[in-house]
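[1] I'll drop the sequence and a predicted model, then ask my questions.
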Amino acid sequence: MKEIIKWLRGIEHLAGEMYHQAASIYSDDDVFKKFLEHNAEDEAWHYHVMGSAALFLDSEPDFTVAISIDKETNEKIINQISTIKNGLEQNTLSKDELINKIVELELSEWNDVFLYAVNFLKDKTSEFKYPAARIQAHIKEIEHFLRTVERKSDALQKIKELPPIWIENILIVDDEELITDLIKSLLNRSGNIDVAHNGKEAFKLIKRKFYKLIIADIDMPIMDGLSFYQNTIEEYPTSSNRFLFMTGDLSSERKAYFDQNRVKYLAKPMDISVLREEAAKIIISK
């Protein structure tokens, strides 16, 4: 496993350089540049994670693994990265071709080995459970970007078929069962979903489990949504950006509260596409 981690660190470094190079070339395309910069940041973070993995393995006897990195696989991945970098330098890659090659690279054996290593590590120590969740967000962000690009349905489908290394937890809080059932159905492919029917039930759940996305109504019996939110951020101060409120009564006071606390919200009735879009933004956020 130590050799695999060493190899992955090298590939992550090369991939990060490639994404930085591409971002500098597409500096006039704000959306594409942002996508490339996010990928560069992700590869730098993956490099750091593999460094942590190397330190962890240094204190452990080397583990027997099922695979090794052969010369042919190593050369294939390096050649894929080099082809992209050379194409960028020589201005012979169109944006469409670059996207295709990025998807091809992300779907290569590099990804398979990386997923194998992360799954292996998170089963050995809880230290790597958060990296696993963040790496899954990296894949989701690529998928999210491809949805905005025309003629990329094949690439999108291939990305969607990648095996998950982490499945996010989602909490839906509403006293109306019809609404919780509907939202659960709309987001059932986005993660494991739990339901609570008031803020008190929801607060008990978040003490037992980490939820990447919390969709909450406001007007509920026993404990309303805003009280639930206040209790949650007092207990977990960094949880504010994981909330998405929904309300049928978006008064000026409530809107001011949401804006002041930078909390996302939707007014009922909600467009299905907007609900999915806002939920996806929170799920892929880091």
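    Yes, it's here. Numbers count the residues shown, from 1 in each chain.

[2] rest of the way, CA atoms for contacts and neighbours
    Will do.

[3] before we move on, which element is the most centrally placed residue in the chain in?
    Centroid-nearest residue in the chain, with Cα atoms, centre = their mean: residue 137, separated by 1.2 Å. Assessed by DSSP states H and E, residue 137 sits inside helix 129-146.

[4] for residue 79, same thing?
    Residue 79 belongs to helix 71-89, assigned by DSSP H and E.

[5] Tell me how far that helix lies from the chain's centre.
    26 Å (Cα atoms, centre = their mean, to the nearest Å).

[6] Any chance you could list what contacts it?
    Helix 71-89 is contacted by residues 11, 14-15, 18, 21-22, 25, 93, 98, 101, 105, 108-110 when judged by Cα atoms under 8 Å, 6 or more residues apart in numbering.

[7] now swap in stretch 146-158 and tell me
    Applying Cα under 8 Å, 6+ apart, the external contacts of stretch 146-158 come out as 100, 103, 107, 143.

[8] tally of neighbours for the third one?
    Neighbouring residues of residue 107 were enumerated by other Cα atoms under 10 Å; the total is 15.

[9] Now it: closest residue in space, sequence neighbours ignored.
    With sequence-adjacent residues excluded and distances taken as Cα to Cα, 6 or more residues apart in numbering, residue 107 is closest to residue 159, at 7.3 Å.

[10] correct me, but that neighbour touches residue 105?
    No - if you go by Cα atoms under 8 Å, residue 159 and residue 105 don't touch, sitting 11.2 Å apart.

[11] and the residue nearest to residue 267 when sequence neighbours are not counted, how many neighbours does it have?
    Spatial nearest neighbour of residue 267, chain neighbours left out: residue 247 (5.2 Å); criterion: Cα to Cα, 6+ apart. When neighbours are counted by other Cα under 10 Å, residue 247 registers 18.

[12] structure B:
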Amino acid sequence: MTSSHDDRRRATDAGPYANSGGNAAPLDLEGAVEWLVRAEAGAGALYAKAARLFASNRELSALLEELSVDESSHLDMLVSAGRQIGGLARPLPVDLTAIDGISPIIRRFEEEVEAGTISEAGLMEMVVALEFSEHNELFAYVVNALRSFPGEFTELVGSLKRHRDRIIEHLRSKPELKGLLERLEHFPELEGKSVLVVDDEKTVLSLLRIIIAGNARVDAAENGEAALEALGKEDYSLVVSDVRMPVMDGMELYRRASAMRQGLERRFLFLTGSPDDGVRDFFTANRVEFMLKPMSIYSLREKVSEMLAAGGK
């Protein structure tokens, strides 16, 4: 069996974003963990280098060293997770090209640290860009997906929160970095808006909730029947649904929900992989909004924001 040390070394040697550029294949849980192992290895090494660069600034150097230790701890947990979840690889409705949007940040960060040209303000801007981004949304998804595993995986949630809290506390102590703090603490949630996400795969529901949570309050249902029950209790601003599901599929959910409440038919967004003729005919006949999997995190969030701003109640 490969040792944890060997796994960590391979992750570091592979680089933080090896094999991620330009790959539009659907991501699965195992792939998400592998990607994050590389990312955590790269981020930890980068923070350690930055700590040495700013050694004369004890406060900043200490923060960077703590962040590097955090990344190392996350890496250990993820390497351990990666050895246990081979049987859980299921396609998810995002693609690696969306996540790869962080690679330019990593490269620029590395270049400026190596050259010694980065300022404290520039450094913290890079840290914020890395830590409060789709990288960490994917991390949060993996954390949620691993909740059923015993032991160390349950520590990931607290570890990630402490990691972010270190950064926020540093920003609060620096009036000159107020703009970064405001960017961090501002979330584009639309007041009073609520979204119901519907999918029979719990791992997909988890990811969708994380992606959409910045736009509105999010509830989840595992099939059309459960979604219909939820819609009977609350007038949701938007329903984001899979098409093919057991018990009741998305098309039947749409028909029944539309009959239940006027205007609800304009608040559906379907996510589908390879629609057959029946599904395409349904989309055309009802003029419903849909997106093809895998889509990028950015495009899904943009579409949800657009529909929330324009539609319904």
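    All right, it came through fine. Computed from a predicted model, the values in this text were never measured in an experiment.

[13] quick revisit: any idea how far residue 108 of the first structure is from the residue nearest to residue 107 of the first structure?
    From residue 159 of the first structure over to residue 108 of the first structure the distance is 11 Å, taken as Cα to Cα, to the nearest Å.

[14] What's residue 118 of the second structure aligned with over in the first structure?
    Residue pairing (TM-score structural alignment): residue 118 of the second structure is matched to residue 93 of the first structure.

[15] Sorry, slip of the keys, the one I care about is residue 31 of the second structure.
    Taking TM-score structural alignment, the alignment pairs residue 31 of the second structure with residue 3 from the first structure.

[16] Can you give me the buried ones in the helix holding residue 79 of the first structure?
    Burial within helix 71-89 of the first structure, assessed by neighbour count using 16 or more other Cα atoms under 10 Å, is assigned to 77-78, 80-81, 84-85, 87-88.

[17] what do you get for stretch 279-287 of the second structure?
    By neighbour count with 16+ other Cα under 10 Å, stretch 279-287 of the second structure contains the buried residues 279, 283.

[18] what does that stretch correspond to over in the first structure?
    Per TM-score structural alignment, stretch 279-287 of the second structure has no counterpart in the first structure.

[19] Same question for stretch 224-237 of the second structure.
    Under TM-score structural alignment, there's no match for stretch 224-237 of the second structure.

[20] next one: that stretch to chain centre, how far?
    With Cα atoms, centre = their mean as the basis, stretch 224-237 of the second structure stands 25 Å off its chain's centre.

[21] same question, stretch 270-283 of the second structure
    Distance, centroid of stretch 270-283 of the second structure to centroid of chain: 26 Å (Cα atoms, centre = their mean).

[22] for the alignment partner in the second structure of residue 135 of the first structure, what are its contacts?
    Mapped onto the second structure by TM-score structural alignment, residue 135 of the first structure lines up with residue 160. Contacts for residue 160 of the second structure were tallied using Cα under 8 Å, 6+ apart; there are none.

[23] ok, the nearest residue to residue 123 of the second structure once chain neighbours are set aside to residue 304 of the second structure distance?
    Excluding the flanking residues, the one nearest residue 123 of the second structure by Cα to Cα, 6+ apart is residue 109, at 7.8 Å. For residue 109 of the second structure, the distance to residue 304 of the second structure equals 31 Å [Cα to Cα].

[24] Please apply the same query to residue 202 of the second structure.
    Applying Cα to Cα, the value for residue 202 of the second structure to residue 304 of the second structure is 20 Å.

[25] between those two, who's got more neighbours?
    Neighbours per residue, other Cα under 10 Å: of residue 202 of the second structure and residue 304, the larger number sits with residue 304, 20 against 15.

[26] according to the alignment, the host helix or strand of the more buried one goes to what range in the first structure?
    Assessed by DSSP H and E, residue 304 of the second structure sits inside helix 297-310. Aligned by TM-score structural alignment, helix 297-310 of the second structure corresponds to no residues of the first structure.

[27] For that helix, buried residues please.
    The neighbour-count check on helix 297-310 of the second structure (16+ other Cα under 10 Å) flags 297, 300-301, 304-305, 307-308 as buried.

[28] Over to stretch 18-38 of the first structure?
    By neighbour count with 16+ other Cα under 10 Å, stretch 18-38 of the first structure contains the buried residues 18-23, 26, 32-33, 36-38.

[29] And the strands in the second structure, which stretches?
    26-28, 91-95, 194-198, 217-221, 238-242, 268-272, 289-292 (DSSP state E).

[30] Among those strands, single out whichever gets nearest to residue 70 of the second structure.
    The closest of the strands of the second structure to residue 70 of the second structure is strand 26-28. By Cα to Cα, the value is 24.7 Å.

[31] Counting by contacts, list what that closest one packs against.
    With contacts taken as 3 or more Cα pairs under 8 Å, 6 or more residues apart in numbering; DSSP states H and E, strand 26-28 of the second structure sits against strand 91-95.

[32] Can you report how many residues lie near residue 138 of the first structure?
    When neighbours are defined as other Cα under 10 Å, residue 138 of the first structure has 19 of them.

[33] about what we covered before: aligned partner of the residue nearest to residue 123 of the second structure in the first structure?
    Correspondence of residue 109 of the second structure to the first structure, assessed by TM-score structural alignment: residue 84.

[34] Alignment lookup: residue 149 of the first structure to the second structure.
    Per TM-score structural alignment, residue 149 of the first structure is aligned with residue 174.

[35] Tell me the spacing between that match and residue 250 of the second structure.
    With distances taken as Cα to Cα, residue 174 of the second structure is found 50 Å from residue 250 of the second structure.

[36] quick revisit: do you know how far the residue nearest to the centre of the first structure is from residue 284 of the first structure?
    Distance from residue 137 of the first structure to residue 284 of the first structure, counting by Cα to Cα: 5 Å.
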